[in-house]
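J.: dropping a prediction and its sequence here:
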Amino acid sequence: MLTKKKKRWDDIPGCSLEAALNVIGGKWKGVFLFHLLDGTMRFNELSRLAQGASPRLIVKQLRELEEDGLVNRKVYAVVPPKVEYSLTEEGHSLHNILHALSEWGDLWVDNHPVEPVTKP
């Protein structure tokens, strides 16, 4: 008997905030979504935003966003391969949330200055 492959969101409890954070949570997902609000981006452009992240992690998070219906992935049959990412209509529905988070982040950073690192 064939079993249906479980989706990542099949085990999310009833809490809507937990469901939302499960979809957009992840170290780079919010960053990718925020920058895709400005339009289509290629993989290398997105990977430059995720400094220090491995290509494997970047691909994983982009694929999860695609699976969750927030990002479109378009592959062009050219050499070298060309892949572009853009937001779906559902992804664009996060516009106000992402901008509010960005504004909150600006205020938080302003109120929590980072101490300069001194070399021994």
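T.: Looks like it arrived, so ask away.
J.: from now on I want contacts and neighbour counts done on CA atoms only, so please keep to that.
T.: OK.
J.: tell me the secondary structure for Gly14?
T.: Per DSSP: H, G, I helix; E, B strand; the rest coil, the secondary structure class of Gly14 is coil.
J.: how near is it to Trp28?
T.: To Trp28, Gly14 is 25 Å away according to Cα to Cα, to the nearest Å.
J.: so those two - more neighbours on which side?
T.: Trp28 (20 against 8; other Cα atoms under 10 Å).
J.: quick check, the more buried one in contact with Gln61.
T.: Yes: at 7.2 Å, Trp28 counts as touching Gln61 under the criterion of Cα atoms under 8 Å.
J.: here's the one I want to compare it with:
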Amino acid sequence: MSNQLKPSGMGDPCCEVSPLVTEPLNAPAAAVMAARFKALSDPVRLRLLSAVASHAGGQACVCDITDGLDALGVGQPTISHHLKVLREAGLLTSQRRGSWVYYAVVPEALTELSALLSGVPATAAAAAR
């Protein structure tokens, strides 16, 4: 017999609480998610991702992104660096069209982040869209 106290309602089926996720992240998935959250931990990068996502289809020309973010107080090289970090984290893709680079949000990456934070499995979150 255990001397540990059980929280109120334990063992009572009507009071059982379901886990928020079905299973913990494995090491590779945790590394990917950590890289994505790290990329989003910078306010400039978070605003850049938001700026791209706010354009039609979740994609925008770099010229449109930088024009709208003059208030950030950072130069073009710094913005390019932050866009590169977001791209390397798998949150954005880029495509050169003529002399301009277009960035697009990776919807699956945002769905996975959202699913992890909300406790909804990523497959269920994607199916709900």
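T.: The structure has been received and is ready for your questions. Here the structure is a predicted model, which means the values were calculated and not measured.
J.: TM between them?
T.: Once the chains are laid over each other, their TM-score by TM-score structural alignment, normalised by the length of structure 1 reads 0.54; 81 aligned residues with a Cα RMSD of 3.0 Å.
J.: so where's the longest helix in structure 1?
T.: helix 95-111 (DSSP state H).
J.: what's the counterpart of Val74 of structure 2 in structure 1?
T.: Mapped onto structure 1 by TM-score structural alignment, Val74 of structure 2 lines up with Ala53.
J.: contacting residues for the residue sitting nearest the centre point of structure 1?
T.: Closest residue to the average C-alpha location of structure 1: Lys29 at 1.8 Å, with Cα atoms, centre = their mean. For Lys29 of structure 1, the contact set (Cα atoms under 8 Å, 6 or more residues apart in numbering) comprises 61-62, 65.
J.: make it 10 Å
T.: Lys29 of structure 1 is in contact with 23, 50, 58, 60-62, 64-65, counting by Cα atoms under 10 Å, 6 or more residues apart in numbering.
J.: which part of structure 2 matches stretch 29-36 of structure 1?
T.: Under TM-score structural alignment, the match for stretch 29-36 of structure 1 is residues 45-52.
J.: ok, which stretches of structure 1 are helices?
T.: With helices called from DSSP H, structure 1 shows them at 16-24, 29-36, 43-49, 55-67, 89-92, 95-111.
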